[in-house]
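>>> pasting the structure only:
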């Protein structure tokens, strides 16, 4: 009975511990709104007191004059925008051969020309006021000048980010931080955001942590994207690297830079990454069971890039699909046909099914045309005329030269095969076949060579039931 009694005591103790933990969590949850409300109340009191102090300061005569100066500066900036904007626009339209990034920034400066003029004029006003009244200072002008300068700088730098969502997050986040920094409200805001937290065991997630993570990850992803684009441009312009290896190198560099961005960003905000080992194991099991096809396509795409069996620009046939490879993605290959359709073929199908790569080792493709001539035509002359007609077509290669052979003596014609080579299969196969057939037609017509066609002769035997109507003389 003693072992059972010990087990019961352990169970009771565990139950009591769990109950106490649950009560503590419930008490924290019930006190959380009060703590948040208290922190919000403290911040609101501080903000109100600061607002009263600012309003009282603005009402002073000298500060009111600074507001009048700001209104005048804004009016001058607006007039300068109206006068200088059209001239700058005409000058930009006359710039030919400018890089795209330079023209994009010129457009950005043109759109924010009033803000640029305002920043320049307000700093001139600050310097002038300090010279006129060194003792009085120019506090209002200086605060507005700092805010305008910071906002303009953030707007110009954020233009480098191509993703609209990420650009908006970075822009508004930086504007908020600069405003709080200049107005000296960062401490109170950080205290309020830190009080808005959710805690589960040792893990504590606050609004301040989320904001920091968003800003740090945004900057990290921007730097990673810039480095990935730079490396991709260098890889794609290197002629010594094959197209398939270029695609593989670009994908690996993107994976490397973005992975480093995530790791550094999470570590910078204090997130413990040791628990991700267990999470990655669980994700691996889930991928093994639920995403077999996706993983298979990813691995197949990696194999295709490594063995160089298929690369962008190759002309391939997969089943009834004939076209050239536009892009090789992580999951599928994009094949564009001559009629403009774009087929997304999974990488697994390119590995497991038969694929005809017309340009695997070289771009030369041989095409065969079958035709027949009458028995009365000289076969030697027919072969000479057919080879000359094929060689006269623009896309037909001179080397290897076209050849023509007799394949059979048919029922009503001598059968031939005409073989020729091209090196631009992406331009189409049916059109070059049609051009060569048309050249044969013109050449045979000029040389008097006939192309027979099947004919049938019907005879009516005497005594048969079938009678042929004969025209009667009127």
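Structure received. Here the structure is a predicted model, which is why all the values come from computation and not from measurement.
>>> C-alpha from now on. contacts and neighbour counts both.
OK.
>>> A strand includes residue 421, no?
Yes: under DSSP: H, G, I helix; E, B strand; the rest coil, residue 421 sits within a strand.
>>> Quick check, residue 351 in contact with residue 300.
Yes: using C-alpha atoms under 8 Å, residue 351 is in contact with residue 300, at 6.6 Å.
>>> List of residues touching the one helix or strand residue 295 maps to?
Using DSSP states H and E, residue 295 falls within helix 292-307. Contact with helix 292-307 is made by 244-245, 247-248, 287-288, 310-311, 328-332, 346-348, 351, as judged by C-alpha atoms under 8 Å, 6 or more residues apart in numbering.
>>> Structure two is appended below for comparative analysis:
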């Protein structure tokens, strides 16, 4: 621990003496009164500005950045008014008395101007929570610099250290690392989005290759950002070798599923077995692949649901890809008739019903065969092709309805069991017979 308690104690004593001398002066209370009065006036000015300015009408037709800048200025009208009043009061005090007697007014004016500039700069950030954190941190640094305590604060934060092997960890180092890492990852995210837009617009790359390139570029940019930040704050990457064993153990026990899904996702994107837009059936889940991510794929069902299936399942389980090499799909319709029907007429009616479907492929004629002379009647199978498997159940239903109408027109009956119960003498036993027309 690199901690000098005597220096910190002396620093606190000097700060206490300075504050005590300032508070006992009558000019302190004059400045405090002027600050409170200016704060009240500024609050009223800000409320009046916000109530009288219609942001929707004022920013009509302006570019989005200018509308955002104007909204920030109107929202910070109280801060701007307070800064102006402090500057005016400071000028009056300088003209009438010693500069040291208006020191608090100068500090207040600088703090207000710093906050106003920070709010304008952070207006480009859309996340409200990030805006608040960044604004507060930047204003705190500006405040320490204004009152002349930034260097001493940095020295104090750097005086406390924990040494792990060849790595010296201090609060100042952790703060720098956090700030620079957040900025670097933000810039990496912007760069990855820009590259993603360029890649997705390319017509020479398949959807799976596009997704693979986007994922690999995003990962590479994140690793590069982390490496640059660590080098910038003075962390030697070789000093982190002590943690590699722990990370390996963690991957072996707790993160093996995550790593397996990541590797499986890379394999799926590389071998093109599935790609966005494919119609797949995985277990009991069927639908069209809407997105492929590092850990899972998203399969959109026709009823509004989305199945999130881990990438590992696509490697280890049976997957039916209806559009892997060809979108043409064979539709099978199984049905039965009684033995009174002419099987040749039944096949002809079934083929005509399939040919009448607007989704049926014209270049591949339908086919109908008789498959079995069963106890309940004759069984048939009608097959025909459609150009896309999407909505296959609807096509099958329409063909069966057309076939039903044709059977009604030609008096062809579909077999169904008829049960008749006879009771003799009003007592048991009961004799049950089953009649099947045919």
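That came in fine, so what should we check first? Since the model is a prediction, treat every value here as computed from it, not as a measurement.
>>> before we move on, the earlier item: quick one: which of residue 351 and residue 300 of the first structure has more around it?
residue 300 (22 against 15; other C-alpha atoms under 10 Å).
>>> I'd like to know how far the more buried one sits from residue 246 of the first structure.
Noted for residue 300 of the first structure: a distance of 17 Å to residue 246 of the first structure, by C-alpha to C-alpha, to the nearest Å.
>>> Next one: the residue positioned nearest the centre of the first structure from residue 171 of the first structure, what distance?
The centroid of the first structure falls nearest to residue 163 when counting by C-alpha atoms, centre = their mean (9.7 Å). With distances taken as C-alpha to C-alpha, residue 163 of the first structure is found 12 Å from residue 171 of the first structure.
>>> quick revisit: how far off centre is the helix holding residue 295 of the first structure?
20 Å (C-alpha atoms, centre = their mean, to the nearest Å).
>>> Also stretch 322-333 of the first structure?
On C-alpha atoms, centre = their mean, the centre of stretch 322-333 of the first structure falls 15 Å from that of its chain.
>>> again, but for stretch 130-138 of the first structure
Counting by C-alpha atoms, centre = their mean, stretch 130-138 of the first structure comes out at 54 Å from the chain centroid.
>>> Now that stretch: buried residues?
137-138 (16 or more other C-alpha atoms under 10 Å).
>>> quick one: contacts of it?
By C-alpha under 8 Å, 6+ apart, stretch 130-138 of the first structure touches 63, 66, 126, 129.
>>> Mind telling me what element the second one is part of?
Meaning residue 66 of the first structure. helix 61-93.
>>> The third one now?
Residue 126 of the first structure belongs to helix 113-132 when elements are defined using DSSP H and E.
>>> what's the neighbour count on residue 275 of the first structure?
For residue 275 of the first structure, using other C-alpha under 10 Å, the count is 9.
>>> ok, now which ones touch the residue in the second structure that it lines up against?
Applying TM-score structural alignment, one finds that residue 275 of the first structure aligns to residue 239 in the second structure. Contact analysis of residue 239 of the second structure by C-alpha under 8 Å, 6+ apart lists 165-167.
>>> What about those residues, which are in strands?
Among these, the ones falling in strands (DSSP state E) are residue 167.
>>> who wins for neighbours among the contacts of residue 239 of the second structure?
residue 167 leads the contacts of residue 239 of the second structure on contacts (other C-alpha under 10 Å) with 16 neighbours.
>>> For that one, which non-adjacent residue is closest in space?
Closest residue in space to residue 167 of the second structure, ignoring its immediate chain neighbours: residue 239 at 6.0 Å, by C-alpha to C-alpha, 6 or more residues apart in numbering.
>>> ok, back up a step: look up how far residue 19 of the second structure lies from the match of residue 275 of the first structure.
With C-alpha to C-alpha as the criterion, residue 239 of the second structure and residue 19 of the second structure are 44 Å apart.
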